[in-house]
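Asker: Generate a structure from the sequence data that follows.
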Amino acid sequence: MNAVEEAVRTLGKAIQADSRYIAYHEAKAANDGDEALQGDIQAFNLKRMSYQHEMEKSEEKRDSVKMQQLETQVQEIYDRIVTNPHMAAFQAAKEAMDAMMQEVDMILTLCANGEDPDTCHPDLSNCTGNCASCGGCH
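Answerer: Modelled structure (predicted):
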């Protein structure tokens, strides 16, 4: 094992020991174990597929009443999903985990671009997540 691989494995262990990682995986497990939430997710996907199927029909064969009903049902299920406490906790934990990984990625990129590993610090305040907006920082 070379020095870079060893350092990355050490970083991986540090990430897995971080409270954001732990919270993310606990929230994911709670989401996966919530039968009502999983049922809503399945129902959402099926209704969305039905809606898309109806949209793909030619205009003269499309049933606008059915489409409106499906649209309403999709929105109702979506609202249940996003207001589910497990989903809300998961979303918050995922955002924290994503932010941590974005910072790690940016630090590694700065180092690969010649910045001092001990002092470089990414400025995440202006990051949109879209590299085109800032010139490809990560």
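Asker: When you work out contacts or count neighbours from here on, use the C-alpha atoms and nothing else.
Answerer: Fine.
Asker: Who are the contact partners of residue 55?
Answerer: Contact analysis of residue 55 by CA atoms under 8 Å, 6 or more residues apart in numbering lists 62, 67.
Asker: do the same with residue 78
Answerer: 40, 44.
Asker: Work out for me the element the spatially most central residue of the chain sits within.
Answerer: In the chain, the residue lying closest to the centroid (CA atoms, centre = their mean) is residue 94, at 6.2 Å. Per DSSP states H and E, residue 94 falls inside helix 85-112.
Asker: coming back round to it: let me see the contact set for the closest residue in space to the residue nearest to the centre of the chain that isn't next to it in sequence.
Answerer: Leaving aside its sequence neighbours, residue 94 sits nearest to residue 24 (CA to CA, 6 or more residues apart in numbering; 5.8 Å). Residues counted as contacts of residue 24 (CA under 8 Å, 6+ apart) are 90, 93-94, 97.
Asker: Roughly how far does residue 24 sit from residue 93?
Answerer: Distance, residue 24 to residue 93, by CA to CA, to the nearest Å: 5 Å.
Asker: let's see this one next to it:
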Amino acid sequence: MQEVEAAARVLGKAIQADPRYQAYHAAKKANDADEALQQEIQEFNLKRMSYQRETERLAEQQNPERIQKLEQKIQELYLSINANANMAAFEAAKQAMDGMMQEVDMILTLCANGEDPDTCHPDLSACTGNCASCGGGCH
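Answerer: Presented below is the predicted three-dimensional model:
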């Protein structure tokens, strides 16, 4: 057990030394430091919660105009957030980081299933990201 834990810690250090992790970490830090972006994200989350409450309440009152206005505001905030350069950089870095972690997870899964750790190679080309399409187990 201690050997596996030690190997996992070595792997953790290697992940943190990888340029994809470093880009992700830097993008996350820039995202978190962008006060205007964080304010928009907070407003978006509040509007989304308000929308959920309003749709439940307004469904009884049959007020589709109010629901439509809320939907429009949420969409505007969503588009504004995604247009932010820090958010775009973060999303790109997150995708690269997620891809790396998916590959690591697949290698570990292959090894746990008896594949040779030195030669097994994950085939991520067929992964849709939806575990229902293949039965899961890769991420």
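Asker: on that earlier part again, could you measure from the residue nearest to residue 94 of structure 1 over to residue 85 of structure 1?
Answerer: The gap separating residue 24 of structure 1 from residue 85 of structure 1 is 14 Å, by CA to CA.
Asker: With residue 41 of structure 1 instead?
Answerer: Note on residue 41 of structure 1: its distance to residue 85 of structure 1, by CA to CA, is 14 Å.
Asker: Now do the strands in structure 2.
Answerer: Counting by DSSP state E, structure 2 has no strands at all.
Asker: what sits up against stretch 61-71 of structure 1?
Answerer: By CA under 8 Å, 6+ apart, the surrounding residues in contact with stretch 61-71 of structure 1 are 47-48, 50-51, 54-55.
Asker: Give me the buried entries from those.
Answerer: For these, a neighbour count by 16 or more other CA atoms under 10 Å gives the buried set as 47-48, 50-51, 54.
Asker: Residue 19 of structure 1: which of those is nearest?
Answerer: Using CA to CA, residue 48 comes nearest to residue 19 of structure 1 of these, at 35.4 Å.
Asker: neighbours of the nearest residue to that closest one once chain neighbours are set aside, just the number please.
Answerer: Leaving aside its sequence neighbours, residue 48 of structure 1 sits nearest to residue 74 (CA to CA, 6+ apart; 6.3 Å). The number of residues packed near residue 74 of structure 1 is 21, by other CA atoms under 10 Å.
Asker: and if you look at residue 29 of structure 1?
Answerer: For residue 29 of structure 1, the number of neighbouring residues by other CA under 10 Å comes to 13.
Asker: got it, and the one 10 residues further on?
Answerer: The number of residues packed around residue 39 of structure 1, counting by other CA under 10 Å, is 13.
Asker: what does residue 126 of structure 1 give?
Answerer: Number of residues near residue 126 of structure 1 (other CA under 10 Å) recorded here: 8.
Asker: Roughly how far does it sit from residue 135 of structure 1?
Answerer: Note on residue 126 of structure 1: its distance to residue 135 of structure 1, by CA to CA, is 12 Å.
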